[in-house]
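Student: coords please:
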Amino acid sequence: MIHRSTFQSVSLAALLMLGASACQPVSAAGGALPAPTVDTLGSAAHSEQVAVLAGGCFWGVEAVFEHVRGVNEVIAGYSGGDADTAHYDEVSAGDTGHAESVQVHYDPALVSYGTLLRVFFSVALDPTEQDRQGPDVGSQYRSVIFYANPEQQRIASAYIAQLGAAKTFPAPIVTKVAPLRAFYPAEAYHQHYFQLHPYNPYIVINDAPKVARLQQLFPALYRLDRQVVEVQLH
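Tutor: So this is what the prediction gives:
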């Protein structure tokens, strides 16, 4: 496993080259994935909804969804294990049952659950990688859709089946659909990491290309997060 701290020694020129080549599309089509044929039924639910997704290091997944219109808040954290092991040092050992996850709070009148999954599979991760994403290896980096209710389970399972039947990816999708037992927010220094540390080498290489790809593939959904502007101005 390559620890995130090893990226600190990479030169800026190398970072720019690596960042430009990172996160290339793995879908057969090479572009945005098709919209789910099964999605939420209209916009009957006007209250804020929550989705919990795991797709490798939570810094990058959080960054992607913080730039999606209709998303109100994204929290980095842990899901899949117990409360007493929901701490970064323990989760990093890979034997707690936790996966690094994000809790996405969104307005269903502006963005559907199915659309969030479309972004997730198109931009945030490679769903064919087992127990890893990019340089991060271990069960804590596995990809999981943690469903909170039967509707989320139905939509997630149907979308994976849809993408699999269409052979959208060159290898089978290994992303699991599992019940949400609990979500535990990560330590404060992990929150909004992309916005607060835009020039961190790990961010430049692994996560900035994901946000750029979101803007490229989903321009109508993309927004420049207010926190990014604040970071750039100071």
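Student: Please count neighbours and contacts with C-alpha atoms only from this point.
Tutor: Noted.
Student: gap between the residue positioned nearest the centre of the chain and Phe120?
Tutor: Centroid-nearest residue in the chain, with Cα atoms, centre = their mean: Val61, separated by 2.7 Å. Going from Val61 to Phe120 by Cα to Cα, to the nearest Å gives 8 Å.
Student: ok, now Gln49?
Tutor: 16 Å.
Student: between these two, who's got more neighbours?
Tutor: Phe120 (22 against 17; other Cα atoms under 10 Å).
Student: three-state assignment of that one?
Tutor: Three-state call for Phe120 (DSSP: H, G, I helix; E, B strand; the rest coil): helix.
Student: Report the contact partners of it.
Tutor: Val61 (Cα atoms under 8 Å, 6 or more residues apart in numbering).
Student: Let's see that with 10 Å instead.
Tutor: The contact partners of Phe120, by Cα atoms under 10 Å, 6 or more residues apart in numbering, come to 33, 53-55, 61, 64-65, 114, 126-127, 145, 214.
Student: circling back: what sits in contact with each of Val61 and Phe120?
Tutor: Between them, Val61 and Phe120 share the contacting residues 53-55, judged by Cα under 10 Å, 6+ apart.
Student: Give me the neighbour count for the nearest residue to Arg142 once chain neighbours are set aside.
Tutor: Distances taken as Cα to Cα, 6 or more residues apart in numbering put Asp131 closest to Arg142, at 4.2 Å, once the chain neighbours are dropped. Asp131 is flanked by 19 other residues according to other Cα under 10 Å.
Student: I'd say Asp131 and Gly55 touch.
Tutor: Yes: counting by Cα atoms under 10 Å, Asp131 touches Gly55, with 9.5 Å between them.
Student: tell me, what's touching the two both at once?
Tutor: Shared contacts of Asp131 and Gly55, defined by Cα under 10 Å, 6+ apart, comprise 99, 140-143, 175.
Student: Most neighbours among those, which one is it?
Tutor: Neighbour counts for the shared contacts of Asp131 and Gly55, by other Cα under 10 Å, peak at Ala99, which reaches 30 neighbours.
Student: Contacts only, for that residue.
Tutor: So Ala99 contacts 53-58, 77-81, 86, 91-92, 131, 138-144 (Cα under 10 Å, 6+ apart).
Student: compare with the first, here's sequence two:
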Amino acid sequence: MRWRHAIAATALALGASACQQPLLAAEKAVEAPAAKRAAKEGSGLKTAIFAGGCFWGVEGVFSHVRGVTSAVSGYHGGTERQAHYKLVSSGITDHAEAVRVTYDPKVIRYDQLLRIFFSVVTDPTQLNRQGPDVGAHYRSAIVSLSAEQNAVAKAYLAQLRSVDLWDKPIVTRIERAQAFYPAETYHQDFMLKNPRHRYIVRWDAPKVKALKALYPGAYSARFQPD
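Tutor: Next up is the predicted model:
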């Protein structure tokens, strides 16, 4: 919801919580199946963009994935002039809160990132919301940055729709690549810098724990605070 970040900087300065979220059930982690179509990406670092609700949690999870070298919170779509939190959170722009992930496909492939995304990051049955956060800017979406990513994403969505993991239909969509604008500095590495923030403890830390439990081989503790 809009209040989630709107007073974040002030709340952190005062030592107060920016979140007074309602008592909703936390998003449930599932063990999504391994992709039948493995990504063929060659060598060299690759980039992917994922939108799955609040970018704090999306960034927090992917920062703990082995083979990921960078995870940047930001806004995908819309215009540069509108790409700042106040406007995006108002819901009047076409942006989505998203995370740009840079990864080494020799360590973690794109299809494996998709598996993690659907297992612990996003609930693909929630339309224009995730957890307590409501609005199209919190939509669940995959942004294809290459023909290979597009083909792998389409195949994996079709695979997920053929299994009975969720009670409702999958609404996650594949979006065409547009400009990505990094978010304000205080949003970057938010989970790392604010591990005791009420929103992080309630909604995002469980996602990192689920990553470690479900995919211990893919989990890395290098970004974890002391």
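Student: TM-score of the superposition?
Tutor: Overlay of the two chains. TM-score (TM-score structural alignment, normalised by the length of structure 2): 0.90; 216 aligned residues with a Cα RMSD of 2.2 Å.
Student: residues in structure 1 aligned with stretch 150-170 of structure 2?
Tutor: Here stretch 150-170 of structure 2 aligns to structure 1 at residues 153-173, judged by TM-score structural alignment.
Student: among the shared contacts of Val61 and Phe120 of structure 1, which are in strands?
Tutor: Of those, the ones assigned to strands by DSSP state E are 53-55.
Student: Output those residues as JSON lines; include the columns neighbour count and distance to Val38 of structure 1.
Tutor: Listed next are those as JSON lines, based on neighbours: other Cα atoms under 10 Å; distance: Cα to Cα, whole Å:
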{"residue": "Leu53", "neighbour count": "28", "distance to Val38 of structure 1": "18"}
{"residue": "Ala54", "neighbour count": "31", "distance to Val38 of structure 1": "21"}
{"residue": "Gly55", "neighbour count": "30", "distance to Val38 of structure 1": "22"}
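Student: which non-adjacent residue is nearest the equivalent of Gly53 of structure 2 over in structure 1?
Tutor: In structure 1, the residue equivalent to Gly53 of structure 2 is Gly56, according to TM-score structural alignment. Nearest residue to Gly56 of structure 1, sequence neighbours excluded (Cα to Cα, 6+ apart): Tyr141, at 4.1 Å.
Student: if I pick the one you found, what's in contact with it?
Tutor: Shown in contact with Tyr141 of structure 1 (Cα under 10 Å, 6+ apart): 54-58, 91-92, 94, 98-101, 129-134.
Student: Equivalent analysis for Val71 of structure 1, please.
Tutor: By Cα under 10 Å, 6+ apart, the neighbours of Val71 of structure 1 are 48-50, 65, 104-108, 110-111, 116, 221, 223.
Student: next one: Ser70 of structure 2
Tutor: For Ser70 of structure 2, the contacting residues are 47, 59, 62-63, 99-103, by Cα under 10 Å, 6+ apart.
Student: what's the answer for Leu117 of structure 1, then?
Tutor: Counting by Cα under 10 Å, 6+ apart, the residues that Leu117 of structure 1 touches are 33, 35-36, 39, 51, 53, 123-124, 145, 155-156, 159-160.
Student: how about the strands of structure 1, start to end?
Tutor: Counting by DSSP E, the strands of structure 1 are 49-55, 71-79, 99-106, 132-133, 136-137, 143-147, 176-179, 183-185.
Student: who wins for proximity to Val228 of structure 1 among those strands?
Tutor: Relative to Val228 of structure 1, the nearest member of the strands of structure 1 by Cα to Cα is strand 71-79, separated by 14.2 Å.
Student: For the closest one, list every residue counted as buried.
Tutor: The neighbour-count check on strand 71-79 of structure 1 (16 or more other Cα atoms under 10 Å) flags 71-72, 74-79 as buried.
Student: what's the answer for stretch 135-149 of structure 2, then?
Tutor: 135-145, 149.
Student: before we move on, back to that, what's the matching residue for the residue nearest to Arg142 of structure 1 over in structure 2?
Tutor: Under the alignment (TM-score structural alignment), Asp131 of structure 1 pairs with Asn128 in structure 2.
Student: do the same with His190 of structure 1
Tutor: Correspondence of His190 of structure 1 to structure 2, assessed by TM-score structural alignment: His187.
Student: how close does its match sit to Val107 of structure 2?
Tutor: 27 Å.
Student: buried residues in the top helix by length along structure 1?
Tutor: When structure 1 is scanned for its longest helix (criterion: DSSP state H), the result is helix 150-165. Within helix 150-165 of structure 1, the residues scored as buried using 16+ other Cα under 10 Å are 152-153, 155-160, 162-163.
Student: how big is the offset of it relative to structure 2?
Tutor: Its aligned residues in structure 2 lie a mean 0.7 Å from helix 150-165 of structure 1 after superposition (mean Cα distance after the TM-score superposition for structure 1).
Student: Would you reformat the contacts of Ser70 of structure 2 as TSV and include neighbour count and distance to Ala179 of structure 2?
Tutor: Shown next, in TSV, are the contacts of Ser70 of structure 2 (neighbours: other Cα under 10 Å; distance: Cα to Cα, whole Å):
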residue	neighbour count	distance to Ala179 of structure 2
Thr47	19	13
Glu59	30	18
Phe62	29	20
Ser63	27	22
Val99	30	12
Arg100	24	11
Val101	21	14
Thr102	19	16
Tyr103	24	19
